[in-house]
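*Asks:* this is a predicted model, with the sequence first.
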Amino acid sequence: MNQRRPSTVTDLALVAVFAGVISAATLAPAIPVGPVGVPITLQTLAVALTAMILGPWRGFAATALYVIVGLAGLPVFAGGASGLGVLAKPSAGYLLAFPLAALLIGFLTRIVLTRTEGRNGLRWALLLLAGLAGSFAFVHPMGIAGIALNAGLPLDKAFLADLVYWPGDIIKNIAASFVALAVHRAFPGLLVHPSVQLDQLPEAVRS
């Protein structure tokens, strides 16, 4: 029996588009806060949304492409920053955490979508938890490490410096989960695994 397999061209296009979405998120004014001035941006919202929409591997690829392009010299980071010099800034840990966070969020999103069909309230709550898992498993721990290393703060003070970003990340993950849920309701086959049989898909997806 035929199986639905993802198009490589489509995958590459989605990866490129969402790398652009993350880049576009930096166009919103960055707000420096805390003792080391790491800015509040919309990057974490874009990373979570990318992972929730594209899934683990495409989400990881899109986010990694964004980071690589910025490190290569294109001004796609917050405030128009670019180049390897950003790795010496206090924000370096947050930046390097993005692909890992996207990978985890994407995996959890795939599990949520395959096990909660038709239960949108539960889906939204679990997508929110998936986004928070990525934030608190990777973004904040690596961000704290980057602050401690590059700003010369002890870990306890770096942790306190990171606390200011928690409320905003929670709000951004709430927004990302709402948008991702709407996208998956409109395109229910977006994260279907290649092993799923074609006749198991909704008619709207097969057509």
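*Replies:* Happy to help now that I have it. Numbers count the residues shown, from 1 in each chain.
*Asks:* can we go C-alpha only for contacts and neighbour counts from here?
*Replies:* Fine.
*Asks:* nearest residue to Leu95 in space, please, no chain neighbours.
*Replies:* Val67 (7.3 Å; C-alpha to C-alpha, 6 or more residues apart in numbering).
*Asks:* run a quick neighbour tally on that neighbour.
*Replies:* Val67 has 24 neighbours, counted by other C-alpha atoms under 10 Å.
*Asks:* put this next to the first one:
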Amino acid sequence: MHHSSLNIHANAGAPLYLHHRSLSVKAAAVIIGVLLLTLSSYLTIPMVPVPITLQTLVVTLIGALYGWRLGALTVVLWLAAGALGLPVLANGGSGLAKFTGPTAGYLFAFPLAAATLGWLAANGWGGARIARAFGAMLLGTALCLFVGGAWLAYTIGFEKAWLNGVMPFLVGGLIKSLVGALVLVALSATRSNKVAVA
């Protein structure tokens, strides 16, 4: 009984288990996360009014891998860098205007998505089971689309928001969710050498 309890505790949390690491390791992880988020912002497919980027994939992965606190903090610091004028947002964008324009809803959704994925990963949805990992990634992606789409609907109307800010991203969201789930499964498998199907 005592041995099982130890195993459950050891396997709790996000796949990187950063909550057990030193402050310097956590700081390095945050810096790496901000850099990855910035890189994902430059890999875009131009669309109007919102470009397709790899941001959602990286945001959800950071949340799942870092845990909800550190994941959300990493995303918030990245957004803060953009607000302060550093060219870290989509297509090198920056400035406070990004947080009031059409993309604001997506930006504000990112920390929520990271925190959600971190919580799910800590509760058995972090990659040990393929279906759960995909479901978690899909939920994070859907959260970004819902909040982003809601803000867009407020600014340009529901129909335009759906046609321009949600519908074009559904297939890409599914693909990115699957890719993210496979990453989580691969990382989980390296630790446990066993992956369940559901």
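*Replies:* Sure, I can see it. Since the structure is predicted, the reported quantities are computational estimates derived from the model, not experimental observations.
*Asks:* tell me which helix or strand comes right after the longest helix seen in the second structure.
*Replies:* The longest helix of the second structure (DSSP state H) is helix 130-156. Using DSSP states H and E, the next helix or strand after helix 130-156 of the second structure towards the C-terminus is helix 158-161.
*Asks:* following that following helix, which helix or strand shows up next?
*Replies:* helix 170-192.
*Asks:* show me what that following helix is packed against.
*Replies:* Here helix 170-192 of the second structure touches helix 55-66, helix 130-156, going by 3 or more C-alpha pairs under 8 Å, 6 or more residues apart in numbering; DSSP states H and E.
*Asks:* contacts for that helix next, please.
*Replies:* 15, 54, 56-57, 60-61, 64-65, 126-130, 133-134, 137-138, 141-142, 195 (C-alpha atoms under 8 Å, 6 or more residues apart in numbering).
*Asks:* was I right to think the residue nearest to Leu95 of the first structure contacts Leu96?
*Replies:* Yes: counting by C-alpha atoms under 8 Å, Val67 of the first structure does reach Leu96; the two are 7.5 Å apart.
*Asks:* would you list the helices and strands packed on helix 170-192 of the second structure in CSV and tack on mean neighbour count and distance to Ile32 of the second structure?
*Replies:* Output for those, formatted as CSV (neighbours: other C-alpha atoms under 10 Å; distance: least, C-alpha to C-alpha, whole Å):
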stretch, mean neighbour count, distance to Ile32 of the second structure
helix 55-66, 29, 10
helix 130-156, 22, 21
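*Asks:* make JSON lines from these and add distance to Arg21 of the second structure to it.
*Replies:* What follows is these, written out as JSON lines (distance: least, C-alpha to C-alpha, whole Å):
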{"stretch": "helix 55-66", "distance to Arg21 of the second structure": "11"}
{"stretch": "helix 130-156", "distance to Arg21 of the second structure": "24"}
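*Asks:* of those helices, which is nearest Leu96 of the second structure?
*Replies:* With C-alpha to C-alpha, the closest approach to Leu96 of the second structure among those belongs to helix 130-156: 16.1 Å.
*Asks:* for the closest one, packing partners?
*Replies:* helix 55-66, helix 104-120, helix 158-161, helix 170-192.
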